[in-house]
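K.L.:
What follows is a predicted structure for the sequence shown.
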Amino acid sequence: MRKSHIFTSLVLLGCVTGLTSCSHETHAATEQPAVVVQVRAPAVVERPESVSASGSVEGSETADVAFLVGGRVTRVLVEEGQAVSKGQLLAEIESTDYQNAFNTASAQKAAAQAVEQRADAGLRKQELEQTRIDLERAEDEYNRMKFLVERKSLPPNDFKKYEAAYNNARERYDQAQEGTRKEDRAAAAAQAHAAAAQATEENKRLSDTRLLAPISGNIEMRKVDPGQTVAAGIPVFTIVELNPVKARVGVPEAEIGKVHQAATAEVSAPSLGGRWFKGKVAIIGVAAEPASRTYSVKILVPNPGPVLLAGMVAEARIFGPARVHALTIPAEAVVPDPQGAPIVYAYSPDRKRVYGRRVEVGPPVGNEVEIRSGLHGDEQVVVVGQQKVREGSLVEIAGGAR
């Protein structure tokens, strides 16, 4: 019996020893070889103080264009996206009725001006002489009839007719000598001015049948086609000036004090692959948006081409006069973690392993990118081989840490 217990104990001891040996062999087999990487410390650089903000691109000037008179559209000469110049013809409406109204007004103007000229000139010499002759005839007739009525040869009622004719002739002659009355000349002048104003108005309405571009830019919207009837004042085109453009961004209340008029700025559109455009601050809002507590800032950006288009998402950096220190690393050293957040791998000399650090990436600084948070500056960051490592990977430093 005792021998049996001893044998059993020896068997159990052998199994335990074998399992321990197998465990060590398995661990050694699963240990990954060290990944060769290069590391370096973040660089410390001096750069201008800047404020980052986001927003959108908009035209530096926008105009909704409408006919000032109504009618049927006969021609449309531009398409959406087309570049136009100030004063360029965009569309026309039927002008026959407006032409006829202008012709009528022009004739009335000419007639009124003729009346005014006649009033200013007064009677001609021939007309004055005729009124004198008429007066002499009436006076002679009056004297003869007066002689007859005094001798009871003419009834008094018949004499009154000759007397009235004589008085009228004298009054006409007196008026002819005095010329046109002042109030008549004023009335004639007023009628001439009214007719001229009406003609000018009809001429403007006729010219308004031709729709001209009020600004230079690009056709952003077209809402009219030939044959349509349009009403006065309803926009049929929108023109937007894209060179320069304005980037409207929202600056947080905590940083608006760093933004100054005419400050240098840079604007980028993610849809253009991160290309940056230089500009200057043109307008700083004076009231914060109630919900976001941000102030609207407009940056004027030269935009030949145009390259930046209205409505694009814009990222902006607005620079101030102060200088600050920043940490920078190569952009390729930043990789996404499984959740998509940016991280860098920092080397631990004691463990000879690398561990991810979530970082906040700032704007480019030269050929590198700024790291706003996540690093202290004394770390050794993987700059070559970062795509081959993961959290806790064993690494071998090529050329030593720098």
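P.N.:
Yes, it's here.
K.L.:
C-alpha from now on. contacts and neighbour counts both.
P.N.:
OK.
K.L.:
Tell me which other helices or strands the longest strand anywhere in the chain touches.
P.N.:
Secondary structure of the chain read by DSSP state E shows that its longest strand is strand 43-66. When contacts are defined as 3 or more C-alpha pairs under 8 Å, 6 or more residues apart in numbering; DSSP states H and E, strand 43-66 sits against strand 235-252, strand 313-330.
K.L.:
Mean neighbour count for the ones you listed - can I get that in CSV?
P.N.:
Rendered in CSV, the data for these read as follows (neighbours: other C-alpha atoms under 10 Å):
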stretch, mean neighbour count
strand 235-252, 24
strand 313-330, 19
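K.L.:
Comparison target below:
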Amino acid sequence: MTGSLHSLLQRKSLLTLLLIVCAILGWWITQDNATTLAKPLIVTVDQGDLENAVTAAGNLQPSDYVDVGAQVSGQLETFLVEIGDKVSSGQLLAEIDATVQLNRVEASRASLRALEAQLSARSASLKLAQANADRQTRLIEEDATSQADFDSAINTLASAQSSLIQLQSQIAQSSASLASDEATLAFSKIAAPIAGTVISIDKKVGQTLNASQQAPTILRIADLSTMTVQGEVSEADVSKLSTNMDVYFTTLGGGSRRWYGKLRQILPKPVVTNNVVLYTALFDVDNSDNALLSDMTAQIFFVTSAATNVVRVPVGALNFKDTNNLLGLAPNITELSNSKSTIAVTPQIQTQNSIPAGDRLKNRSAN
């Protein structure tokens, strides 16, 4: 009985001691947090650049591209390029089976040769008819031939002249037809209309192309040396934009790199999606290093105002007492009098007063 009472007393003593330790530990943590919360966060006034900007999302497209199509029907025989290849203007890209076109050219050439062969005979007939007409003219003047023979000679001459003119017209028509057939034959060899990069191929070797109603697109060539950025700007911000204003953008994979340009155009017709009105803003950027690709996503910044190499004060360190005075709460800064801030950009503003770079201010937003 005595042993059980002693064990109970020991457990109560340990529990009491544990409660005292927990109370002391809780008091210490509370005091440490209070000290931490009471300690102001001091920020340093620095010197740098500030800007106001309208942000928008967009994508990149080549500034110039051509969809290369087929002008003749037939089976696609060969592809001489692949996606990503750089091509020059006039370079051969693909060939279409030209059996039908080649046969038409040969038929037109044969027809033209046959007409040209008749030309010498028609010319000889005209010369003979002209000689007979001249002889009958002299004879009729001497009253040495009949009127019927004279009329017949004149009629034969007119018929020979008409026959020769008709043949010459047929030759011209046949020559034009041959030239057309030769041009159609040349269309079976597809050449690059511009210099650039092959960015897509829509057909496969062996596929039959039907160009009777609409030219089928075979591939697309784009000039990637200059990219056009298409930004979608909300109707609330579009009035803040103007042509030739500074603009830059970043990409998801470009890290901190910026590409700069000038706003070229704002398309007047908006794009309405789910009752959201967006206007398309266009500007061009140089891509000579080929770092930008088609359809990349761009985070765009249209710079409406900017200042360079100015003293910057974090907004959280300032207390706007009135429109002309700002109060700093750090011990070594008492009052910023007559501050005429020209640009306000969260989380910093530009000030035009005697605050030197390197001074420290209490950041109120940290409390």
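P.N.:
Arrived safely. Computed from a predicted structure; not experimentally measured.
K.L.:
TM-score them against each other, please.
P.N.:
Comparing the two superposed chains by TM-score structural alignment, normalised by the length of the second structure, the resulting TM-score equals 0.66, with 305 aligned residues with a C-alpha RMSD of 4.6 Å.
K.L.:
thinking again about what came up before, in the longest strand of the first structure, what counts as buried?
P.N.:
Within strand 43-66 of the first structure, the residues scored as buried using 16 or more other C-alpha atoms under 10 Å are 49-66.
K.L.:
now do stretch 174-184 of the second structure
P.N.:
Within stretch 174-184 of the second structure, the residues that qualify as buried by neighbour count (16+ other C-alpha under 10 Å) are S174, S175, S177, L178, D181, E182, T184.
K.L.:
In the first structure, mark out all the helices, start to finish.
P.N.:
For the first structure, the helices defined by DSSP state H cover 2-30, 96-121, 125-150, 156-178, 182-207.
K.L.:
Generate TSV for those, with distance to P270 of the first structure as supplementary columns.
P.N.:
Below are the helices of the first structure laid out as TSV (distance: least, C-alpha to C-alpha, whole Å):
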stretch	distance to P270 of the first structure
helix 2-30	43
helix 96-121	51
helix 125-150	88
helix 156-178	86
helix 182-207	45
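K.L.:
who wins for proximity to S348 of the first structure among those?
P.N.:
When the helices of the first structure are compared by C-alpha to C-alpha, helix 2-30 sits nearest S348 of the first structure, at 21.6 Å.
K.L.:
Tell me the buried residues in that closest one?
P.N.:
Across helix 2-30 of the first structure, burial judged by 16+ other C-alpha under 10 Å covers no residue at all.
K.L.:
Also stretch 157-169 of the second structure?
P.N.:
By neighbour count on 16+ other C-alpha under 10 Å, the buried set for stretch 157-169 of the second structure is L157, A158, A160, Q161, S163, L164, L167, Q168.
K.L.:
Turn the helices and strands packed on strand 43-66 of the first structure into JSON lines, columns for distance to V224 of the first structure.
P.N.:
JSON lines is the format used below for those (distance: least, C-alpha to C-alpha, whole Å):
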{"stretch": "strand 235-252", "distance to V224 of the first structure": "6"}
{"stretch": "strand 313-330", "distance to V224 of the first structure": "29"}
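K.L.:
how about those, which one is nearest G392 of the first structure?
P.N.:
Sorting those by C-alpha to C-alpha, the top spot, which is the nearest, belongs to strand 313-330 at 21.1 Å.
K.L.:
packing partners for the closest one?
P.N.:
Using 3+ C-alpha pairs under 8 Å, 6+ apart as the contact test, the elements touching strand 313-330 of the first structure are strand 43-66, strand 235-252, strand 264-268, strand 368-373.
K.L.:
next one: it to chain centre, how far?
P.N.:
27 Å (C-alpha atoms, centre = their mean, to the nearest Å).
K.L.:
again, but for stretch 86-100 of the second structure
P.N.:
Distance, stretch centre to chain centre, for stretch 86-100 of the second structure: 25 Å (C-alpha atoms, centre = their mean).
K.L.:
so where is that stretch in the first structure?
P.N.:
Per the alignment by TM-score structural alignment, stretch 86-100 of the second structure matches residues 83-97 in the first structure.
K.L.:
in the matching stretch, what counts as buried?
P.N.:
For stretch 83-97 of the first structure, burial by neighbour count (16+ other C-alpha under 10 Å) applies to A83, V84, Q88, L89, L90, A91, E92, I93, E94, S95.
K.L.:
now the end-to-end length of it.
P.N.:
Between the start and the finish of stretch 83-97 of the first structure there is a gap of 32 Å, counting by C-alpha to C-alpha, to the nearest Å.
K.L.:
Stretch 205-223 of the second structure now?
P.N.:
Between the opening and closing residues of stretch 205-223 of the second structure we find a distance of 25 Å, counting by C-alpha to C-alpha.
K.L.:
Could you tell me where stretch 222-237 of the second structure falls in the first structure?
P.N.:
The alignment places stretch 222-237 of the second structure over residues 240-255 of the first structure (TM-score structural alignment).
K.L.:
before we move on, back to that, which one of the helices and strands packed on strand 313-330 of the first structure lies closest to P226 of the first structure?
P.N.:
For these, the distance to P226 of the first structure is smallest for strand 235-252, at 11.9 Å, taking C-alpha to C-alpha.
K.L.:
post-alignment, that closest one versus the second structure, mean distance?
P.N.:
Superposed on the second structure, strand 235-252 of the first structure shows a mean distance of 1.3 Å to its aligned residues (mean C-alpha distance after the TM-score superposition for the first structure).
K.L.:
Give the other helices and strands that that strand contacts.
P.N.:
strand 43-66, strand 217-222, strand 294-301, strand 313-330.
K.L.:
can we see that at 7 Å?
P.N.:
Under the contact definition 3 or more C-alpha pairs under 7 Å, 6 or more residues apart in numbering; DSSP states H and E, strand 235-252 of the first structure sits against strand 43-66, strand 217-222, strand 294-301.
K.L.:
possible to save those strands as JSON lines with distance to V37 of the first structure?
P.N.:
Written out in JSON lines, the entries for those read as follows (distance: least, C-alpha to C-alpha, whole Å):
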{"stretch": "strand 43-66", "distance to V37 of the first structure": "18"}
{"stretch": "strand 217-222", "distance to V37 of the first structure": "52"}
{"stretch": "strand 294-301", "distance to V37 of the first structure": "42"}
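K.L.:
and P40 of the second structure, what does it touch?
P.N.:
For P40 of the second structure, the residues meeting the contact criterion (C-alpha atoms under 7 Å, 6 or more residues apart in numbering) are K362.
K.L.:
Before I go, just wanted to say thanks for your time.
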